[in-house]
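> Give me coordinates for this.
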Amino acid sequence: MAALCLAFGVAPATAQDRVVDNLVIAANPGPFTADDLLWMEVRSGEFQLAESMNVYASRAGVFVPMGEFSRILDLAIGVFPAERRAEGWVISPDREVSIDLAAGQATISGRTIQFSAEQAVIYGDDLYLRTDLVEQLLPVRLVPDTSAQILTLTATEPLPFQQRLEREQRRTGLGVAPIEEEVIRLETPYELFTPPAFDVNIGGLLTRDGVDQAGRYDVRAAGDLLYAGFEGFVGSDDDGEISDVRVLLSRKDPDGHSLGPLGGTRAALGDVFTPALPIGAASFDGRGVFYSSAPLENLDIGTPLDLRGELAIGEEVELYVNEVLQGSAVTPVQGRFEFLDVPLAYGLNTIRLVFYGSHGQTREVVRRINFGSGQVEAGRLVFRFGAVEQGRNVFEVGDDDPTIFEVEAPRLVAALDYGLSPGLTVSAGLAHYTPGNEDARSMATLGLRGSLFASALQGDVAFDDQGGQGLSLGIATRPFGVSLVGRHSEYRGGFIDETRQAGVTDLSPLRRASDFRADGQFEGPWKVIVPVSFNVRRVEREDGGTLVDGELRASAPVGRFYASSSIIYEDEKRADGSGLKRWAGATDVATLVFSKLQLRGGVAYDISPDPRIESAYATADWQISDSQALRLGVVRTLGPEKQTSLQASHLWRARAFDLALNASFEAETGDWRAGMQLSFGFGYDPGARRYRMVRPGVASGGSVQVNAWVDENADGLRQTDEPGVANVVVDAPAAAAPTDENGRVFISGLGDPPTARVRLNAEGVDDPFLAGGAAVFEIEPRPGRTAVINYPMQRTAEVELRVQLQGADGATRPLAAVNVELVPENSGEVLQARSDHAGVVFIESARPGTYAVRLQPDQARALGMSLVEPVTVIVPPAGGFVRGGAVLVRIEKEAR
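Predicted coordinates for the structure are as follows:
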């Protein structure tokens, strides 16, 4: 059995070993966390080696699981988590390989390779290696593309998996497709009412002089109400008085049935946002209605991406697009953050929102957005509509005046796309809007979407009732793996394009505007993959003023460090002849020390006309234990008013809440501040039918509960006397956790994406003969709702058969490489296996029942093999190990 484990890259271990190992892992976090999980397709040339492999992509680099990766490549490398090592051989037994984490070294064919703790880590039941270390140990070259979620492999020597792929290709040629991963779509229908989930944040601040003392709170609630998803928010000002209230009823359905017979992918009522047109009216908030039948995660090259979401008191959020830092927000507005006109690359984009609590806690939300031509299928109509009273909420509290960007006026926007042919789509739009301090106006747009070779093309014209006219042309392509997106617009008659001019102040309207953006990645020194983005914009106003600005951003791991840097150029010429030209930049660096201490630092500087450092900061985050963290920081401002701020925070992360204490000191003035923040959530547990105190985030995203049990009567329903199954690991986008002794686990923080996949892994279950059904479930997370995955498991058997060739004289001998099948007496899955060199066949996961043994028909027919006599195998309800006896085979020359 140990030899089999080695061949499949899995170390034989007891349940106790796994528990101990998991405890060690939890106490010693590595260069990534569960939030860094990225499911990647593994490809080699035209072949797909794996539809999905668990990869962790963090600032420290891209890490692949050695055990899982070895199985994909058919390599005999075993991982032994309890011993913190892996060993085996590559291609041939004389090419031995071993990896020893304790010693920090690996050997391959007698050659020793030293590596650091940032290159290898035991996580779960596997050994994760950074791609540069994998390339030193195996004859492969790896190119990870995190934005496209593809790991491209090039073998520098022939490997066993290539022979397997050739066989699969031959099978495909015979009309037999490779087996794909089974995914179960789990429906969570909207209900009349569900117990809502709550997130609560409470914060207080004390100061030396008592002037700026504050006490704030915000509460979020979410659940189902009136067969829609309900979201509510109440927030206070610094005096503890309610200042913001929001409510929303919404429905979403990626399949386009959000409103039943009326269709739609998303519909909402309450405090909503209008859709944006490709030219003219941008997206704005207000009380009203919204409807869309467009795909939830698709955008065309002319429609801006506006990201909005919930932001708690004291939180900061950073926006990464294809692993390049693009922006940050530090102060919530009405409890929300907002990133407008997010730059995207042509094709699939990975959007990461990294949230930082004021005391070191972090969480992450990942979205995948396809940025393309905006074409729809021939004959299909896509419609978007929004009508709001701009700048006003359903419930108005406080007496704050709206800003120039929040004009209280009606705003109506409607847009449609219709597929004329497979390669051409017509688009039209209507809007009535009030742009800033200008007069209200109505406008119409008409456009075409298409493609030419590998490029996406788009054109739109617009007219308003004030005599304004606009024309916008766009193109996007991806030569040599580099995304290029360009757009040019011309305006006449005072036309106001909010999509190119965020809001309208007293500046003159635009006459023309041009944008160009390039995104790609290149291989730097030491095979480091560096993602780079570059964009430049030029606008010309009707009064003759011009503005040219550009930005170059790059992020990459450099040894043990992860660096992000940007260079900014601005050249503004005003109508009165004055102007400003400057170059500026910023650099941020982060690194891990001893796996528990993270250091971050950065500088912002002017390059010209006056070279100087504007500000600098440094922070140290020390993970004292699983439940406690300490942050120390210093910020130095070097502008006209030099200032030094010292900061310290202590976080206590309990099972169901976060409690943080923080303090700051201004060196020049002697001022100090001390604060406290408490964050927690209340979520309804449908299994226990009661509320439970949980970590914050349960009301701003979906949750999942898994119920795993031994289904002894095979009816698919859990009876009161049927025991739960512990240690079924539930791998959700937000986190991974095992089921408890009752077979249940509750995971929150799934966010609000169109869909999310949850994987169940039963390898850690004590009973090796327990097996469940499909292990991958696709759900539709909704704020405040808990999707329930019932996972009945049955005891199975490992069936041993001995295949023997019977000669003419009646003598028998073992027969190797014979494909044997177990066919269930009733309907069910046919199980297959191949005899080994001794003629022994092991068939796993056989469920209770009666099976007929047969030879695989194609092989039997080709070789003229048949059974001497029928063979029947009975798997008892208790499962276990079943000796099926001998399978006598004869070969008839005439049949061959």
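
> switch to C-alpha atoms for all contacts and neighbour counts from now on
Will do.

> Once you drop chain neighbours, what's closest to the residue nearest in space to the middle of the chain?
Nearest to the mean C-alpha position of the chain, by CA atoms, centre = their mean, lies residue 366 at 3.6 Å. Nearest residue to residue 366, sequence neighbours excluded (CA to CA, 6 or more residues apart in numbering): residue 352, at 4.6 Å.

> now the helices for the chain?
2-7, 15-27, 66-72, 131-137, 160-173, 857-863 (DSSP state H).

> So the residue nearest to residue 366 sits against residue 342, correct?
No: with contact defined as CA atoms under 8 Å, residue 352 does not reach residue 342; the gap is 12.0 Å.

> which of those two has more neighbours?
The residue with more neighbours, out of residue 352 and residue 342, is residue 352; 21 against 15, by other CA atoms under 10 Å.

> what sits against the more buried one?
319-323, 364-367 (CA atoms under 8 Å, 6 or more residues apart in numbering).

> got it, and residue 788?
Contacts of residue 788 (CA under 8 Å, 6+ apart): 686, 704-707.

> next up, for comparison:
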Amino acid sequence: MGAWSAPAPALAQEDGARQANKAAQWQANADDFLFLQPVIGKYKLTLDVRGYRTDRGVCLDLADVIQSLDLPIRLDKKSRRATGWMFAEDQTFTLDRASGTVQTMNTGRAPIGGDIHDTPEGWCVDTDALSQWFGITFKPDLYNALVRLETDRDLPFMQAIERRSRAARLERRSKQTFDLSKFPSADMEYKPWRAPSLDVVAQGEVTSGEAGREPVGGRVELYAAGEALGASYFARFATDQQMNPQTLRLRAYRNDPDSGLLGPLEATQVAVGDVETVAGRLTGQTQVGRGAFVSNRPIGRNNRFSATTLRGTLPAGWDAELYRNGQLIAFQDDRGDGRYEFVEIELFYGRNDLEVVLYGPQGQIRRERTSVPVGFNQIEPGQTYYWAGVLQTQRDLIQLNRQNVFLPQKWRWGVGVERGLDQRTSVALGMQSLFFQGARRTYAEGAVVRTLGAMQLELAAAHEFGAGAVAEANALGRIGPINFRVNGMVSFGNFTSEFAASDVDWRAGFTFDTSLALGKASLPIQGDFQHARLRDGTQLNEASLTTSVTAGRVAISAQLSHRDRTAGVLAPGRTDTRLRILANTRLGRFRLRGNAVWALQGPRTGLERANVRVDANIDDRSDVQGS
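Purely as a prediction, here's the structure:
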């Protein structure tokens, strides 16, 4: 029986040869290309890893893995060998492709078989083989473009990250500027066709005993992203609750940070289909719909002086939370239109780190981060930026069912130009035409932005043709640990826009943001006070105080708001005070999120509304959700 306990060496070599021949049948192609970020525990490694989807799963480029994990391994393609050691000097590693063997402390000497694929980038190794060689588990997460590394011990590069983190806390950091060129990047040429990445979201329901509703219903959303005819595209197809086709949303676009699009226009962004316009200073809000857009502005540049808007994809059954500088400030449930939208997010002087956290019905978590600096983003002297766009508001490319349409789907257009005068001063001009409050309105506006030390000042004015005008002054700055904003606006004639109400004569306000030190912790506080005088003589005072606490897995945000309105010609005086709470935490398998609003003062006091949602993962294939 001992003769059958292990294969003969010749049989092992034959088995390895068969696996190698099978691997040789797979060929690398652009449609299977992957670009994954390594994640281990709470750490996200800076250097991404290239790879491919293969007939056996996923393979990763060995050179990228070595570089990302900072391993002392030398890879020599000429001699077809890789030698060195892994996470300790006694963990030697020898890979010899000429003899078809690999030798490590974890596996001893073993045949390579079909574990390595030759690709244009180099040697692509199956993740199962990497896990066996390195003694850590490589788990590709293609949905989130990650490769998760799992181990029960601290590895040298993890210890190095912790040492650098401790050192950074001890030394005084010098002021650094954001330089995108220092980040890893990979250039890929556009192709006439690149197979799309698909994502299908399906929901079903069975209803019993409720009159007026279908007993069985369902909804499907299909998302696709890829390349066609030399452009990138993103598409969304959705049905209604009875599985009838409802909308098709399609966006075709090209982005080039080097301004190489459309020849003499030197555009950085060109898009048709589902597009988004740029917001004006005092006229039209940013909107989405079917249309066209072109600009040479830096990608991601904000147009509003003291606020920004974030939009993105929100599949069915998902919800989103918004964090500013680590503080939970807003959330949004699934609205059925496939988008999340956070409008007019207040910005403060300095760096504003915004993060949208998306939660899926099966426990998925996705994060989208952006940074909006204020005070350091002036246009270079002599540089001119422009934008132009036209769209039909809130209208998808093809809309088969109009039952859920609540806003007028009217056309709007706008153009704008900005120019830097010197290192601290820029000017902007723009025009917009839109449908608002039952009428077509056309505006012209202009603005001057000036940086004064640790403060940025904006003077803006707008004119509505045939109606009136409005002027506004804004200042953002910092005094010690306090960020502040001062604003004032005055209206002339019958000016009305999406930023200026028709009944306001003038208004002024003050906003501050700071953190209170509580031992080793800090408590962020934002305060706001606004005073307005309406055209009928009514005085309006509004004040709010907001704080947020994040401790471990718990995030809580609270806002106390007060509104006092004096008696006017048409309405009596009224005073309202409300407390709003947002909370998010995780308890074992359970994730709890909720919000509540209490009326503390007003015609009716007490709890106005509350919502609690619980999600739990039962196993890899099952989950439960309740609200």
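
> Which part of structure 1 matches the lengthiest helix in structure 2?
Counting residues, the longest helix found in structure 2 (DSSP H) is helix 9-25. Alignment of helix 9-25 of structure 2 against structure 1: no match, by TM-score structural alignment.

> Spatially nearest residue to residue 871 of structure 1, not counting backbone neighbours?
Nearest non-adjacent residue to residue 871 of structure 1, counting by CA to CA, 6+ apart: residue 853, 5.4 Å away.

> gap between that neighbour and residue 58 of structure 1?
Remark: distance between residue 853 of structure 1 and residue 58 of structure 1 (CA to CA, to the nearest Å) = 49 Å.

> returning to that earlier point: using JSON lines, lay out the helices of structure 1 together with distance to residue 218 of structure 1 and mean neighbour count.
JSON lines is the format used below for the helices of structure 1 (distance: least, CA to CA, whole Å; neighbours: other CA atoms under 10 Å):
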{"stretch": "helix 2-7", "distance to residue 218 of structure 1": "52", "mean neighbour count": "16"}
{"stretch": "helix 15-27", "distance to residue 218 of structure 1": "32", "mean neighbour count": "15"}
{"stretch": "helix 66-72", "distance to residue 218 of structure 1": "44", "mean neighbour count": "20"}
{"stretch": "helix 131-137", "distance to residue 218 of structure 1": "43", "mean neighbour count": "17"}
{"stretch": "helix 160-173", "distance to residue 218 of structure 1": "55", "mean neighbour count": "14"}
{"stretch": "helix 857-863", "distance to residue 218 of structure 1": "67", "mean neighbour count": "13"}
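
> do you know which of these lies nearest residue 245 of structure 1?
helix 15-27 (39.5 Å; CA to CA).

> which residues of structure 2 does that closest one align to?
Using TM-score structural alignment, helix 15-27 of structure 1 finds no match anywhere in structure 2.

> Show me what that helix packs onto, helices and strands only.
Contact here means 3 or more CA pairs under 8 Å, 6 or more residues apart in numbering; DSSP states H and E; on that basis helix 15-27 of structure 1 packs against strand 120-123.

> And the strand it packs on, how far out from the chain middle?
21 Å (CA atoms, centre = their mean, to the nearest Å).

> all strands in the stretch 101-250 of structure 1, in order from the N-terminus.
Taking DSSP state E, counting those that start in this stretch, the strands of the stretch 101-250 of structure 1 run over residues 105-108, 111-114, 120-123, 126-130, 140-145, 150-155, 183-185, 197-207, 214-225, 228-236, 242-252.

> May I see the ones you listed arranged in JSON lines, with distance to residue 302 of structure 1 and mean neighbour count as well?
Shown next, in JSON lines, are these (distance: least, CA to CA, whole Å; neighbours: other CA under 10 Å):
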{"stretch": "strand 105-108", "distance to residue 302 of structure 1": "51", "mean neighbour count": "18"}
{"stretch": "strand 111-114", "distance to residue 302 of structure 1": "50", "mean neighbour count": "12"}
{"stretch": "strand 120-123", "distance to residue 302 of structure 1": "43", "mean neighbour count": "24"}
{"stretch": "strand 126-130", "distance to residue 302 of structure 1": "38", "mean neighbour count": "23"}
{"stretch": "strand 140-145", "distance to residue 302 of structure 1": "25", "mean neighbour count": "18"}
{"stretch": "strand 150-155", "distance to residue 302 of structure 1": "27", "mean neighbour count": "17"}
{"stretch": "strand 183-185", "distance to residue 302 of structure 1": "33", "mean neighbour count": "14"}
{"stretch": "strand 197-207", "distance to residue 302 of structure 1": "37", "mean neighbour count": "21"}
{"stretch": "strand 214-225", "distance to residue 302 of structure 1": "33", "mean neighbour count": "22"}
{"stretch": "strand 228-236", "distance to residue 302 of structure 1": "30", "mean neighbour count": "22"}
{"stretch": "strand 242-252", "distance to residue 302 of structure 1": "24", "mean neighbour count": "21"}
